[in-house]
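Asker: model this:
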Amino acid sequence: MTTVAPTTATFDSLDPATGEVVGTHPIHDADHVNAVVERARIEASWWESLGFKGRKERLVRWQKYVVQHLDELVELVQRENGKPAGDAALEITLAIDHLHWAAGHAEKVLKRRSVAPGLIMANQAASVAYRPLGVVAVIGPWNYPVFTPMGSIAYALAAGNAVVFKPSEHTPGIGEWLARSFLEAIGRPVLQVVTGFGETGGALCAAGVGKVAFTGSPGTARRVMAACAETLTPVLMEAGGKDAMIVDEDADLDAAAEAAIWGAAANAGQTCAGVERVYVHERVYDDFLRQLTDQAKGLAAEPGGQLGPITMPSQIDIIRRHIDDAIARGGRAVVGGPESVGERYVQPTVLVDVPDDSTAITEETFGPTVTVTKVRDMDEAVAKANSTTYALGSTVFGKARAQEIAERLRAGMTSINAVIAFAGVPSLPFGGIGESGFGRIHGPDGLKEFTYAHAITRQRFKPALAMTTFGRTEKDEQRAGKLVNALYGRGNKKKKA
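Answerer: Predicted coordinates for the structure are as follows:
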């Protein structure tokens, strides 16, 4: 059995609300990462050999373990990530639901199934199955340190892979907890964790895994892709968003305002598929803004408040820069403003009259801020919503035209009359396009994302026309031509002039 190499360098994870040390963790170097991946290959072979039913039984066992130790994980998420306990519990609950779905649906989605061979190849029995890649590397974020990486981990495991998880350096203890809980529940390290900074992630990309699933910023995504390109390692990228909400004139404004502030400020605004831009029909703009303002003023970012601290300290400067730029360009803060940005906490901020080229409109803020823009009609709303290089999530509030508007949005996901609902539905794919990345987690697409398609044909009887042989005659070719014309050429003859 492979022995994982020791490591000596360490780093601390800090409570973002207080700056206190939550835990000390190893900085794993390339030798250690390679040893972990080597061990994962051994575990992957055993894990695949269990078959769908064997894996399902063990994943359900792990699911039950997490449920039984929910309070323990909630406390760790609260300390290491900073979010309120209720938000942490919600995140973990959704992750458990996805784990349950993946375990229960993997066989139906991935097992070998027959497909029609077509008329020309009617003598062949054709089938396809989706087989595991072996070892999948997951590089996770700090904003949803359980739910987001589990969207890859759970589906990769259900598909038959072993997983090596590199959590964010801001939330390494949560990653270690997940790997430890799996080991305690199952008894084999099919899920392992490595901790550290960018160098550790780079080593994981170079370790020859079957695929890398990454969640983070577009800039880091490019570096991960470049590292993976050296070994032709395929990647799945979820790289953030600048998600828009559209409010039509017939929308339930109270519900829309509540959804907008939740999408903008929940998790202190640190949500890749949250709401950062709102486009409101001019006929209801004033009423909507009044309700949004009232609700935003009732929130507080503070210890014990509805909003936790900003987890990554460097994000504070980005949030401040976006607010300052919006106001410098003629925008107004009707709630909050520059004074809302503190050392660890940021109060909710609602910005209006912000120019389209302001960074508050064009760049991902990742804080509890939102811009609200009046539009003359839904054509303008759709055009503005789509005028971004990001394309992750989106939201529409309305009645008569809501579905039509949703269909026109350039986004990987859209919720109608709710916010971020698509993320909670296990059977739906989650992901974006453009600067928001590519590939999908969750649902059947998420299971297939961590497999490769294996096609098999089996000759049932000799073909009437044997074409894949050097014994083929000119007469055979003429007969084949007549057959193709009879099957596919009818109705395509040119009409006489």
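
Asker: from here on, contacts and neighbour counts on C-alpha atoms
Answerer: Will do.

Asker: neighbours of the closest residue to residue 175 other than its chain neighbours, how many?
Answerer: Spatial nearest neighbour of residue 175, chain neighbours left out: residue 167 (5.5 Å); criterion: Cα to Cα, 6 or more residues apart in numbering. Residue 167 is flanked by 26 other residues according to other Cα atoms under 10 Å.

Asker: quick one: contacts for residue 167?
Answerer: Contact analysis of residue 167 by Cα atoms under 8 Å, 6 or more residues apart in numbering lists 138-142, 145, 174-175, 193-195.

Asker: for residue 40, same thing?
Answerer: Residue 40 makes contact with 135, 162-164, 189-192, according to Cα under 8 Å, 6+ apart.

Asker: now do the SS call for residue 199.
Answerer: Under DSSP: H, G, I helix; E, B strand; the rest coil, the three-state class of residue 199 is helix.

Asker: so what's it closest to, chain neighbours aside?
Answerer: Nearest non-adjacent residue to residue 199, counting by Cα to Cα, 6+ apart: residue 29, 7.4 Å away.

Asker: what count of nearby residues applies to that neighbour?
Answerer: Quick note: residue 29 (other Cα under 10 Å) scores 23 neighbours.

Asker: list the contacts for it?
Answerer: With Cα under 8 Å, 6+ apart, residue 29 has these contacts: 7, 199-200, 203.

Asker: state the distance from the residue nearest to residue 175 to residue 39.
Answerer: Separation of residue 167 from residue 39 (Cα to Cα, to the nearest Å): 19 Å.

Asker: looking at the contacts of residue 167, which is nearest residue 264?
Answerer: residue 142 (17.5 Å; Cα to Cα).

Asker: thought residue 168 was touching the closest one, still the case?
Answerer: Yes. Residue 142 is in contact with residue 168 according to Cα atoms under 8 Å; the separation is 5.4 Å.

Asker: doesn't residue 175 lie inside a strand?
Answerer: No. Residue 175 sits outside any strand when classified using three-state DSSP, being helix.

Asker: just give me the neighbour total for it.
Answerer: 23.

Asker: run this one through as well so I can compare:
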Amino acid sequence: MNLEATFDKCDPKTGEVIAKYKNFSLDEVFAQVNLAQTASIRWQEFGFTARKRTLLKWASYITKNQKEIAALVATECGKPLSDASLEVSIAIDHIAWAAKHAEEIMQKQNRPAGLLMFNMKAQVQRSPLGVVGVIGPWNYPIFTPMGSIAYALAAGNTVVFKPSEFTPGVGKWLADSFAQIAPFENIFATVTGLPDTGRALTQSKINKLSFTGSTKTAKKVAESCAQSMIPVVLECGGKDPVIVAADADIKLAAEYTLWSAMANAGQSCIGAERVYVVESVADQFIEEISEMAKKIQAGKDYGPATMPSQLNVIQSHLDDAKAKGAKFLLGGTESVKGAYVEPVIMLDVPEDSTAMTQETFGPTIAINKVSNTDEAIKLSNASSYGLAAAVFSKRDGEKIASKLACGMVSINSVFLFAAVASVPFGGVKDSGYGRIHGAEGLLEYTYARTVVKTRFKIPLRFTTFKRTRFSEKILATLIKRLHGRKK
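Answerer: Sure, this is the predicted structure:
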């Protein structure tokens, strides 16, 4: 028996092996992608209506079996069942939205040909790419990859999905569930495995790759894909700020900020990690959030670190913050206990500490006072990341949001942009590029084809060796009249 043919999936709470999964080799990944390539032609020809019907059947199947998949998500991640159920619900909604809107968003567009080409018809068509590879994360193993899977499928692509080795069962369940309603094979397949399996996907004959994970790994993925000119969508980490203005609803801001930072054990790329609160309301905010945080319990309100190695990162950030003079309002450097991390709230954290510059991905939060929202905006934008942010203000939320260098902002709320299927999800700077969700998410898995057609002949011909001086003179005169005048 080849010992490398399978790998162990361990319980994040206990470390015990709970299942074994197939470790797909490079050749096996290549073979699956080739099958998907063949199936992609048929899936494209299937048409929007039939694809819509198929995806809605899938959404219905997952809905009917929601308890089963939610339990699996909870087991593999270690998160509370209620959190897993919420994740599954939002994922189902994204499948339905993509299915229902793909045809409208991908329809042919007639474009004006302009005065020079007045006899031409100009059109832009959208076509699916072929096969989309998706490498998913472990923190939201159904919601996050579904933002690529559902939209790529709805756009007419086939998909080969490589789930995280920490949540392989969820990935396999998704492929198995799709097979229950699929009109034919190889439209959507899952290849489980360790990092080499994901690397093989980047080296295969996919037409685009969608990756979610750390910025460090994303750069390696992009480099590998570049060897074959495979375009990528990269959804990486964040160091997401919260800005609390002087006119904010302080209790609401504290409640939502705490949940954003601590839910899912802080393992959310769009979770709050830094808070900039205007000093006139800072004491009230700090008092509110600390009282609420004292009631949060690791193991009850959130689970363990799903990826054990993240515990070392969290510990190093806490140690660095303490060494640089940060104050601990709740918890401290001793808060990392086994597989769990107890809630940590830090105050007056130096901006150059790793707790402020690097993604912690744990149930910790740093709160710093600022003189005004302009200072908060400046500090928020100083990060190398630019994924999401939250703003709490009764009057100036939109104004503040417009000045933030990030892909998504919640005003007087947190996370909710992820649940709105019609808007794009993604970041800038070290948080990646490309978008999932919404119209942008559908178009991300297509390419534009320009088609121009002569509607009627005119005596002026420019693209020929028989072009006359008269034609050239007419062209020069038109250009001068159109663009030569000063505005």
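
Asker: helix or strand for the counterpart of residue 264 of structure 1 in structure 2, which one?
Answerer: Under the alignment (TM-score structural alignment), residue 264 of structure 1 pairs with residue 261 in structure 2. Residue 261 of structure 2 belongs to helix 250-262 when assigned by DSSP states H and E.

Asker: and the following helix or strand past that helix, what does it pack against?
Answerer: Per DSSP H and E, the first helix or strand lying C-terminal to helix 250-262 of structure 2 is strand 272-278. With contacts taken as 3 or more Cα pairs under 8 Å, 6 or more residues apart in numbering; DSSP states H and E, strand 272-278 of structure 2 sits against strand 240-244, helix 250-262, strand 364-370, helix 373-381.

Asker: structure 1: matching residues for the third one?
Answerer: This means strand 364-370 of structure 2. Counting by TM-score structural alignment, strand 364-370 of structure 2 corresponds to residues 369-375.

Asker: that stretch: average distance to aligned residues in structure 2?
Answerer: Taking mean Cα distance after the TM-score superposition for structure 1, the mean distance separating stretch 369-375 of structure 1 from the aligned residues in structure 2 is 0.3 Å.

Asker: report the secondary structure state of residue 19 of structure 1.
Answerer: coil.

Asker: what number of residues lie near it?
Answerer: There are 10 residues near residue 19 of structure 1, going by other Cα under 10 Å.

Asker: what of the one 4 residues further on?
Answerer: Applying the criterion other Cα under 10 Å, we find 14 residues in the vicinity of residue 23 of structure 1.

Asker: that's a strand at it, yeah?
Answerer: Yes. Residue 23 of structure 1: assigned to a strand according to three-state DSSP.

Asker: was I right about it contacting residue 76?
Answerer: No. Taking contacts as Cα under 8 Å, residue 23 of structure 1 lies outside contact range of residue 76: 10.2 Å.

Asker: aligned partner of residue 37 of structure 2 in structure 1?
Answerer: So, by TM-score structural alignment, residue 37 of structure 2 is matched to residue 41.

Asker: tell me the buried residues in the helix or strand where that match lies?
Answerer: According to DSSP H and E, residue 41 of structure 1 maps onto helix 30-49. For helix 30-49 of structure 1, the neighbour count (16 or more other Cα atoms under 10 Å) marks 30, 32-48 as buried.

Asker: what does stretch 419-432 of structure 1 give?
Answerer: 419-420, 422-432.

Asker: is it true that residue 293 of structure 2 touches residue 258?
Answerer: Yes. Using Cα under 8 Å, residue 293 of structure 2 is in contact with residue 258, at 7.0 Å.

Asker: farthest pair in the buried residues of stretch 419-432 of structure 1?
Answerer: Longest span within the buried residues of stretch 419-432 of structure 1, Cα to Cα: 419 and 427, 17.2 Å.

Asker: which residues in the stretch 51-200 of structure 2 form helices?
Answerer: 66-77, 81-105, 143-154, 168-181, 195-203 (DSSP state H, counting those that start in this stretch).

Asker: between those, which one is nearest to residue 476 of structure 2?
Answerer: Per Cα to Cα, nearest to residue 476 of structure 2 of these: helix 81-105, 38.4 Å.

Asker: after superposition, how close is the closest one to structure 1?
Answerer: Helix 81-105 of structure 2 sits 0.5 Å off on average (mean Cα distance after the TM-score superposition for structure 1).

Asker: which strands and helices lie in contact with that helix?
Answerer: helix 26-64, helix 66-77, helix 143-154, helix 438-443.

Asker: any idea how far residue 200 of structure 2 is from the spatially most central residue of structure 2?
Answerer: For structure 2, the residue nearest the mean C-alpha position is residue 235 (4.6 Å; Cα atoms, centre = their mean). Relative to residue 200 of structure 2, residue 235 of structure 2 is positioned 19 Å away (Cα to Cα).

Asker: same check on residue 427 of structure 2?
Answerer: Residue 427 of structure 2 is 26 Å from residue 200 of structure 2, by Cα to Cα.

Asker: again, but for residue 468 of structure 2
Answerer: In terms of Cα to Cα, residue 468 of structure 2 sits 56 Å off from residue 200 of structure 2.

Asker: of these two, who's got more company?
Answerer: Neighbour count, other Cα under 10 Å: between residue 468 of structure 2 and residue 200, residue 200 has more, with 18 against 12.
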